[in-house]
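> Sequence plus the predicted model coming up.
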Amino acid sequence: MAKGFYITTPIYYVNDRPHLGHASTTIWADVQARYRRQRGEKVFFLTGLDEHGLKVQQAAQKRGLSPLAHCDEMAAHFQSLWKALNIQSDDFIRTTEPRHQKAVQAILQKLHDAGQLYRKPYRGWYSQSAEQFVTEKEMVDGKWPSHFGEVVEIEEENWFFRMSAHQDWLRERLRADPRWIRPENRRNHLLALLDQPIEDLCISRPARRLAWGIPLPFDPAYVTYVWFDALVNYISAPGHGEARFEEWWPADCHLIAKDILVPHGIYWPTMLHAAGLEQPRRILAHGWWLMGRDKMSKTLGNVVNPHDYLARFGADAFRYFICRELLLANDTDFTEERFLARFNADLANDLGNLVNRAISMVHRYRGGAVPAAKDGGTPSDEDLARVTTEVRGEYHRDFMPEIEYGRALEAVWRLVARANRYVDENAPWKLAKDPAASARLDGVLARLVETAALLGSLLEPFMPETAAKIAAQLNLSGFPCSDERWRNPVAAGHALGRPVPLFPRVAADRKTAS
């Protein structure tokens, strides 16, 4: 059975509603899934929810709900946002599902039987917010980092995973494969951690303290630590223990944000190694969104609600901004001014005007039928062709497979800019007044329409609604893939649809379309 392309997001914690960070990682995964499907690949795109743990139990108690009722409500909020963002996942797993519990207990039993788990008393510092034990090595200037929230000292007996026994293997694995965990600064961070002894991982919580979790199959007095439980979703969803598992595992890409790098870059690989399972082929940890110099947080009151932007600008504009601006290696400022500038400059002015002008001029000068390009060979034609070839190559060879979305879109907008200059250089409105320039006008219009079609194909993974609108205005049912298989779908004689503005400008003061 041929293996398909398997991409995951983290499963998101349901102590509250989804926010910009959740939306961003999920959009990135959706773009890659759409890109792979466009190329004809078999794809499994997984997202879902992490529904166990102390924070969920406490959030439910505060609301006077059972933990499951709280989780059901939060699941509806996440799924509603994914629908609004045109996220098309193949599975939406919840860790409260029986299929997940079965996989978690199977892995726990396997590790227990192999002597990889042991019980001991433990006294240490515990982060309530992160739901993990922390060490004083993680303090900065004598203080706990803010993302740990309240840190308290706890003494209790728990089950531990012999994670330290796999430290040397993991360090060598990271050194041997520079592309396994990206970007490089994340890999270097893990290597620095592994240069010091790591502790074994506490994988349980006493059921008397935390009732909301998966019981250990060999000791029902304990439930599974939420991170151990959550990470197993990556194998429970594709059917661990079933024949279909080999169709998808190992995952081709775990897509995460940098704040959960350690669980994905240390806990998860060592868990898999101990269980005798293959490693994911790549773990990609992108940066954070900042407001000014601060990480978004409810405490600071600077969290962006995606629904606000969807209502004002639409899903595609939001998806475009996330993919154009969010960086892999560094953090990025999110500002409304920056969003509005991208919307008006890139989408309304550059892309929208180009597509509208190309289709409108075919209607105005050729009755809506695409003319044949029988001319060619001018420096302007040759340069447009050169940029087109370069952009297609970079997009498919260098950027999209590497999830370098900002660079991919930068390349696409290089083509948008070149096509807009092509319009100005050739001035079809002047050619239309000269009967002797009829063949030249035909060629210019034909090239512009093909460029519009190519842009629709290139942008389809990022902006599916916009691509569908471009296709409708070109009177096409869809676009061929823009790779080496590209064939112009708007041949001579093809009748175009009517032009409609793709992105009406939004006034900065009113925040409404104008």
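That came through fine.

> From here on, just use CA atoms for contacts and neighbour counts.
OK.

> can you map out the helices along the stretch 251-400 of the chain?
261-262, 268-275, 306-313, 315-325, 336-342, 353-366, 379-393 (DSSP state H, counting those that start in this stretch).

> okay if I get the ones you listed as JSON lines plus distance to residue 224 and mean neighbour count?
Putting the helices of the stretch 251-400 of the chain into JSON lines (distance: least, Cα to Cα, whole Å; neighbours: other Cα atoms under 10 Å) gives the following:
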{"stretch": "helix 261-262", "distance to residue 224": "18", "mean neighbour count": "17"}
{"stretch": "helix 268-275", "distance to residue 224": "14", "mean neighbour count": "20"}
{"stretch": "helix 306-313", "distance to residue 224": "33", "mean neighbour count": "16"}
{"stretch": "helix 315-325", "distance to residue 224": "35", "mean neighbour count": "22"}
{"stretch": "helix 336-342", "distance to residue 224": "42", "mean neighbour count": "15"}
{"stretch": "helix 353-366", "distance to residue 224": "55", "mean neighbour count": "20"}
{"stretch": "helix 379-393", "distance to residue 224": "47", "mean neighbour count": "16"}
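
> Minimum distance to residue 497: which of these has it?
Closest to residue 497 of the helices of the stretch 251-400 of the chain, according to Cα to Cα: helix 353-366, at 8.1 Å.

> For the closest one, which helices and strands make contact with it?
helix 405-426, helix 438-459 (3 or more Cα pairs under 8 Å, 6 or more residues apart in numbering; DSSP states H and E).

> another structure for you, compare them:
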Amino acid sequence: MSDKCKKIYITTPIYYVNDVAHIGHAYTTIIADVLARYSRLVGYDTFFLTGTDEHGQKIEQSATAKGQSPKAYADKISGEFRKLWDEFDITYDKFIRTTDEEHKRGVQQAFMKMYDKGDIYKGEYEGYYCVSCETFFMEKQLIDGEGCPDCGRATQIVKEESYFFKLSKYQDKLLEWYKNNPECILPKSKRNEIVNFVEGGLKDLSISRTSFDWGVKLPEQMNDEKHVMYVWLDALMNYITALGYGNGEENMGYWPAKVQLVGKDILRFHAIYWPAFLMSLDLPLPDHIAAHGWWTRDGQKMSKSKGNVVNPKEVADAYGLDAFRYFMLREVPFGQDGDFSQKALIDRINSELGNDLGNLLNRIIGMSGKYSEFNVSSKDVLTYHQKEIVQVNEVLENIEKLIYDMQLNRYLEELWKLLFIANKSIGDYEPWAKIKDGKIDEANALVALVVNILAKVSVLLYPVMPHKIEKIATSLGFSINTDSYNKLIVNKELLNDTTISKIEPLFPRIEEQLLASPVLPAVEEKQECKKTVVKENEPQISEDGLIGIDAFMNVTLKVATVVEAEEVPKSSKLLKLQVDCGEEQNRQIIAGIKEYYSPTDLVGTQVCIVANLKPAKLMGMLSQGMVLAAKDENGLCLIRPSKPTTAGTQIK
């Protein structure tokens, strides 16, 4: 974190203008925006690129089918992408289009440099060509002798004159790059796939076409007007033409890229062709090429025919843009396929954003108002809460690496550890009791501890949820910028004296009423999914003993693995358990089950627990939850999952 003049370049793939933006496009772009916002927050000189890929036979055919020119068709779709990213407040520095004249000139200059170097030659190509993927395949790669191995559509045999790039020349250099830079492709499992493919042998790459003319023409010096450049050569060059390559090169100082984001379906183009082109151009290679997985919908592949395609704009409008951003990053580890479900989205909003974050802020607003007229001072935090501050600093120590290693879900998990410390501290120290005992300084120190934890979390959550987090920072009386990042995160300092201000609840609870429809209820039937605010101390049990859904949803039930178990001395009923709850791997629960279970019966087994029960002391020991069991005339039986389940899985 020392070099604040460091240049950071973040890119998305440029999106092909054959259809409107879908959730996969939004996922990639949101990740890139988070990386760019974080880099700027740290103080790095950051350039963030996105845009659209507009050439090729597929675009020409789609435009013809709609009775439009390719340029008019591309203008419309590209404009829709840009409009969506602007509505999503994506902080790109440049939106490039491959139809930009500056881009075309840059691509032509790159072509001439590779040609003059001897890396491009003229020949003839015959092979099985997939128009949809703009790619040639060998016969042995085809599905049932004719289907494209990537999209399944029928290929066609094409024979034409072509210019070739000497990809085979760079096979050994590519393998050397992969070996010497183990994190050049992320996640690392994807790197292994690429290495195996390259070790199988590379053939020279056809990089021009004569069967259509919607593309970048060859340089005039080539005197060969019937050829246009292969769409992938054209498209990949955008990452440097956007910085001015071939047009003054005013921003080439940002190259090489820190992170280039792609979907896993286009990883080979970016991890093999692109670095080979860069080697030919004598340019350095990117630090990381990061490939994310695909999204399904409720376990099924999305398709228009099924009517289950998720429209990112409609979801963001229904549930809030920041909540949507958080869900996309938190739900699935980067590189793995993810499943989008309304239930999972609502659960994360209600539990993690509503309870863990939003309710914590509400409690602190209430306490600071009651105890100190909203004035908070950090002067006694280290006196009474040295242990908690040490725990917080340990979490913060290595958090930047998670960002640039693309472990974004882990990054958020680490931040939620801090929120757990804050929520747990309130239960452990009971500031309301200290006020009654006249220990006002201790109560206010606890409030200040939580305010500082919230402030540190807010700084690091800002790139993920900028709009909601700005409101939290305003409520806590500070601003999120590079200075606050350095003060609170790098230097591990505490806030100066501050004044808390009231704000409306940031994440009102969402009541869910699922419909028997594959379409998101909040999108097509918004009246079926409404937000409610559960007020503090509001009665949630009716006179006849029935509870509402809000009361039930406030109870967090989880699967936990018993790590340690021992008898409680001088007790005939109690066992002391240490359980793994996923994000918290060493939670202590005192359970009254000694008459029916021995410690050896429990270690390594799984139980179901109430995870958000207010901590209590039993025989002087803290119990942070409750084990669920059923008891009848035959004895007591623990409630357990029927098969091994990931620790921390929520019971719904």
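Nice, I can see it. It should be emphasised that the depicted structure is a prediction, and the values quoted were computed from it without experimental measurement.

> For the helices of the stretch 251-400 of structure 1, give me a markdown table that also has distance to residue 452 of structure 1.
Listed next are these as a markdown table, based on distance: least, Cα to Cα, whole Å:
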| stretch | distance to residue 452 of structure 1 |
| --- | --- |
| helix 261-262 | 40 |
| helix 268-275 | 44 |
| helix 306-313 | 22 |
| helix 315-325 | 17 |
| helix 336-342 | 20 |
| helix 353-366 | 6 |
| helix 379-393 | 11 |
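
> For residue 158 of structure 1, which of these is the nearest?
Among these, helix 268-275 comes nearest to residue 158 of structure 1, with 17.4 Å by Cα to Cα.

> Can you check which part of structure 2 that closest one sits on?
Using TM-score structural alignment, the residues of structure 2 aligned to helix 268-275 of structure 1 are 274-281.

> chain center to the matching stretch, what's the gap?
When C-alpha coordinates are averaged (Cα atoms, centre = their mean, to the nearest Å), stretch 274-281 of structure 2 and its chain have centres 29 Å apart.

> Not counting it itself, show me its contacts.
Under the criterion Cα atoms under 8 Å, 6 or more residues apart in numbering, residues 110, 113, 114, 117, 119, 167, 170, 174, 236, 284, 285 lie in contact with stretch 274-281 of structure 2.

> now, which of those residues lie within strands?
Residues of the contacts of stretch 274-281 of structure 2 located in strands (DSSP state E): none.

> Mark which of these are buried, thanks.
Buried by 16 or more other Cα atoms under 10 Å: 110, 113, 114, 119, 167, 170, 174, 236, 285, out of the contacts of stretch 274-281 of structure 2.

> mind giving me JSON lines with these and columns for distance to residue 392 of structure 2?
Converted to JSON lines, those look like this (distance: Cα to Cα, whole Å):
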{"residue": "110", "distance to residue 392 of structure 2": "50"}
{"residue": "113", "distance to residue 392 of structure 2": "53"}
{"residue": "114", "distance to residue 392 of structure 2": "52"}
{"residue": "119", "distance to residue 392 of structure 2": "54"}
{"residue": "167", "distance to residue 392 of structure 2": "50"}
{"residue": "170", "distance to residue 392 of structure 2": "47"}
{"residue": "174", "distance to residue 392 of structure 2": "42"}
{"residue": "236", "distance to residue 392 of structure 2": "42"}
{"residue": "285", "distance to residue 392 of structure 2": "37"}
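
> Just the ones in helices from those residues, please.
Of those, the ones assigned to helices by DSSP state H are 110, 113, 114, 174, 236.

> Let me know which of the helices and strands packed on helix 353-366 of structure 1 is the nearest to residue 195 of structure 1.
helix 405-426 (32.5 Å).

> Please name every helix or strand in contact with the next helix or strand after that closest one.
Next in sequence after helix 405-426 of structure 1, counting helices and strands by DSSP states H and E, comes helix 428-431. Where contact means 3+ Cα pairs under 8 Å, 6+ apart, helix 428-431 of structure 1 is packed against helix 438-459.
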